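Chemist: This is a predicted model, with the sequence first.
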Amino acid sequence: MKALFLNCSLKTSETASNTDALYKEAEAIFQQEGIESENIRLADYKIAYGVSDDEGHGDEWPAIFEKVKAADILIVGTPLWLGEKSSIATLAIERLYGGSSLTNEKGQSLYYNKVGGVVITGNEDGAKHAAASILYGFSHIGITVPPNVDAYWVGEAGPGDSYIEANGQKNDFSTGHAKTMAYNLIHFARNFNENPIPAKGNTME
């Protein structure tokens, strides 16, 4: 089984990501449970605006989308800016939506039998708002959202240290949510692997 983490930091992989640091709490559990995990920093790629699976003209989303299609678990990670998910996270959700008309061999959305979660970091309010936006997007296109799959860290209100500088890994609330997210995603993904959603009544024909 495979887990894919789409890190929607505005920084490229040359710079440390607080969102990535929190995700590693879940990634460690995936590894312990034999789940293959891949981490993609979307800022490293040229991803076109649009709502299709391939916008052409050098768009690098199609290669990422192939990894999405192969994944059993999909997690979107985002920093908070002005109480919102990042612009790259919005772009990722739009591009995922662009593939929602594609179907599996049963005629269902190709996102059926995948499970999704979200990781959020910042030093300001907005984590629950951003999580609600991303997780609703998942559910709308066919990705199943298990309970308690939003792991986040926002520190104290107002300007201050971010997750890494503040030793957020010592925060029991945030690391505990990352642990719960990982195990719940694994449980549901394994269930769907053995008992996929029946096609009756929910094909796109």
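Modeler: Now that the structure is in, tell me what you want to look at. Numbers count the residues shown, from 1 in each chain.
Chemist: Could you use CA atoms for every contact and neighbour count after this?
Modeler: Noted.
Chemist: For the helix or strand harbouring Ile186, which outside residues touch it?
Modeler: Using DSSP states H and E, Ile186 maps to helix 172-194. Residues from elsewhere that reach helix 172-194 (C-alpha atoms under 8 Å, 6 or more residues apart in numbering): 22-23, 25-27, 29-30, 72-73, 113-117, 119, 146-153, 168-169.
Chemist: next one: stretch 105-113
Modeler: So stretch 105-113 is contacted by 69, 72, 100-104, 141-144, 189, 192-193, 196-197, 199, 202-205 (C-alpha under 8 Å, 6+ apart).
Chemist: now the helices for this structure?
Modeler: Counting by DSSP state H, one finds helices in the chain at the ranges 18-32, 61-70, 87-98, 127-141, 172-194.
Chemist: How many neighbouring residues does Ser37 have?
Modeler: Using other C-alpha atoms under 10 Å, Ser37 has 18 neighbouring residues.
Chemist: list the contacts for the closest residue to Gly155 other than its chain neighbours?
Modeler: Leaving aside its sequence neighbours, Gly155 sits nearest to Asn123 (C-alpha to C-alpha, 6 or more residues apart in numbering; 5.3 Å). Going by C-alpha under 8 Å, 6+ apart, Asn123 touches Leu80, Trp153, Val154, Gly155, Glu156, Ala157, Gly158, Pro159, Gly160, Asp161, Ser162.
Chemist: quick one: contacts for Pro196?
Modeler: Contacts of Pro196 (C-alpha under 8 Å, 6+ apart): Asn113.
Chemist: ok, now how distant is it from Gly99?
Modeler: 20 Å (C-alpha to C-alpha, to the nearest Å).
Chemist: One more: Asp44?
Modeler: Asp44 is 21 Å from Gly99, by C-alpha to C-alpha.
Chemist: cool, and Asn191?
Modeler: Counting by C-alpha to C-alpha - Asn191 and Gly99 are separated by 24 Å.
Chemist: which of the two has more neighbours?
Modeler: Gly99 (19 against 13).
Chemist: try this one next to it:
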Amino acid sequence: MLDETQEKLCDENTTDFSDLKALILNCTLKPTPQGSHTDKLLGIVETILHRNKVNAERVRVADFDLAPGVYPDMTEHGWDRDDWPKLWEKVDAADILILATPIWLGEKSSICQRVIERLYGHSGQTNDKGQYIFYGKVGGCMVTGNEDGIKHVGMGVLYSLQHIGYTIPPQADAGWIGEAGPGPSFGDEREDGPPHGMDNDFTRRNTTFATWNMLHFARMLKDAGGIPAHGNSTELWSEGRRFDAPNPDYR
């Protein structure tokens, strides 16, 4: 799965990442066991994580029944079934969250959008410092398709993650698109040579950079005990702390 350069980077790594947990949510529209081009790209990411002893899990979101809504458990708001609480346990435990999605009509998949909405349902929760619950966690995304839109999709996903509190490292997105129009997708076999996209240096480089940057930022945040709470604690703000901010003059 990894090329020579990627293997060498893993072999030469001296940082201990073994206490980190990563959750990869594949937001393909295809349930298991249907093939997923997004899954094939994620194989590179997951291999790098595992080679560095990260506790990484890849989940196909289409295998779950996620009710629409922006509350932690939508069975409390009129829906008969909601599998999100099962996924939330994994999200809550992860130091790194990677959202992966195909491109449809220039946008992230409907499943990816629903995941973001369900994440938003927890945005009012706080950690033990009084910060929003996603502070101290790292986010990133992977994108596949055969039309233009990687940067557009990455922009939307990464903005959403940082808005609710995730830390986004540099170049925390990567993807592959083939020629515009109908054609092969990432990982499709061809008569001669490696599967489509596997030999694309640009995609391999960006996927590698994104994965390592997420690892490095997760390591730094965990070692630092998260993000300092001065100036960003909702609990302290509610108690009247203003962190030296001047009071507005209403005169």
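Modeler: Received, thanks. For clarity, every value in this text was computed on a predicted model and none was experimentally measured.
Chemist: Let me see the TM-score of these two.
Modeler: Once superposed, chain against chain, the TM-score is 0.98 (TM-score structural alignment, normalised by the length of structure 1); 205 aligned residues with a C-alpha RMSD of 0.9 Å.
Chemist: Thr101 of structure 2 matches what in structure 1?
Modeler: Using TM-score structural alignment, the partner of Thr101 of structure 2 in structure 1 is Thr78.
Chemist: Who are the contact partners of that match?
Modeler: Thr78 of structure 1 neighbours (C-alpha under 8 Å, 6+ apart): Asn7, Cys8, Ser9, Thr19, Lys85, Ser86, Ala89, Val118, Val119, Ile120, Thr121.
Chemist: Repeat the analysis, applying 6 Å as the threshold.
Modeler: Thr78 of structure 1 sits next to Cys8, Ser9, Lys85, Ser86, Ile120 when contact means C-alpha atoms under 6 Å, 6 or more residues apart in numbering.
Chemist: I'd like to know how far the first one sits from Leu102 of structure 1.
Modeler: If you measure Cys8 of structure 1 against Leu102 of structure 1 using C-alpha to C-alpha, the figure is 24 Å.
Chemist: any idea how far the residue nearest to Asn148 of structure 1 when sequence neighbours are not counted is from Lys69 of structure 1?
Modeler: Leaving aside its chain neighbours, Asn148 of structure 1 sits nearest to Met181 (5.9 Å; criterion: C-alpha to C-alpha, 6+ apart). Distance of Met181 of structure 1 to Lys69 of structure 1, computed by C-alpha to C-alpha: 21 Å.
Chemist: of those two, who's got more company?
Modeler: Higher neighbour count among Met181 of structure 1 and Lys69: Met181, with 25 against 15, using other C-alpha under 10 Å.
Chemist: Against Ala43 of structure 1, how distant is the more buried one?
Modeler: When Met181 of structure 1 is compared with Ala43 of structure 1 (using C-alpha to C-alpha), they lie 24 Å apart.
Chemist: repeat for Ala63 of structure 1
Modeler: Shown here: Ala63 of structure 1 relative to Ala43 of structure 1, a distance of 14 Å by C-alpha to C-alpha.
Chemist: For the two, work out which one has more neighbours and name it.
Modeler: More crowded of Ala63 of structure 1 and Ala43, by other C-alpha under 10 Å: Ala43, with 16 against 11.
Chemist: And for the residue of structure 2 sitting at the aligned position of Ala26 of structure 1, nearest residue in space, chain neighbours not counted?
Modeler: Counting by TM-score structural alignment, Ala26 of structure 1 corresponds to Val45 in structure 2. Closest residue to Val45 of structure 2 apart from its sequence neighbours, by C-alpha to C-alpha, 6+ apart: Thr211 at 6.2 Å.
Chemist: and the strand ranked longest in structure 1 with helix 61-70, angle?
Modeler: Criterion DSSP state E: the longest strand present in structure 1 is strand 73-81. Note on geometry: by axes from the mean of the first three to the mean of the last three C-alpha atoms, to 10 degrees, strand 73-81 of structure 1 and helix 61-70 are set 130 degrees apart in direction.
Chemist: ok, average deviation of strand 73-81 of structure 1 from structure 2?
Modeler: Compared with structure 2 after fitting, strand 73-81 of structure 1 deviates on average by 0.4 Å (mean C-alpha distance after the TM-score superposition for structure 1).
Chemist: Quick check: the aligned residue for Lys231 of structure 2 in structure 1?
Modeler: In this structure residue 231 of structure 2 is Gly, not Lys. In structure 1, Gly231 of structure 2 lands on Gly201 (TM-score structural alignment).
Chemist: quick one: that match and Phe192 of structure 1, what's the gap?
Modeler: Gly201 of structure 1 sits 17 Å away from Phe192 of structure 1, going by C-alpha to C-alpha.
Chemist: Those two: which is more packed in?
Modeler: More neighbours surround Phe192 than the other of Gly201 of structure 1 and Phe192, with 17 against 7 (other C-alpha under 10 Å).
Chemist: And that one? What does it align with in structure 2?
Modeler: Mapped onto structure 2 by TM-score structural alignment, Phe192 of structure 1 lines up with Leu221.
Chemist: Could you count how many residues lie near Ala48 of structure 1?
Modeler: When neighbours are counted by other C-alpha under 10 Å, Ala48 of structure 1 comes out with 18.
Chemist: go on, Thr144 of structure 2?
Modeler: As a measure of burial, Thr144 of structure 2 has 30 neighbours, counting by other C-alpha under 10 Å.
Chemist: contacting residues for the counterpart of it in structure 1?
Modeler: By TM-score structural alignment, Thr144 of structure 2 lines up with Thr121 in structure 1. Going by C-alpha under 6 Å, 6+ apart, Thr121 of structure 1 touches Thr19, Pro79, Tyr152, Trp153, Val154.
Chemist: and the fourth one, what does it touch?
Modeler: So that's Trp153 of structure 1. Contacts of Trp153 of structure 1 were listed using C-alpha under 6 Å, 6+ apart, and they are Thr121, Ser174.
Chemist: related to what we said a few turns ago, any chance of the contacts of Asn123 of structure 1 in a markdown table, plus distance to Arg95 of structure 1?
Modeler: A markdown table is the format used below for the contacts of Asn123 of structure 1 (distance: C-alpha to C-alpha, whole Å):
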| residue | distance to Arg95 of structure 1 |
| --- | --- |
| Leu80 | 20 |
| Trp153 | 26 |
| Val154 | 27 |
| Gly155 | 30 |
| Glu156 | 33 |
| Ala157 | 32 |
| Gly158 | 32 |
| Pro159 | 32 |
| Gly160 | 33 |
| Asp161 | 32 |
| Ser162 | 28 |
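Chemist: No further questions, thank you.
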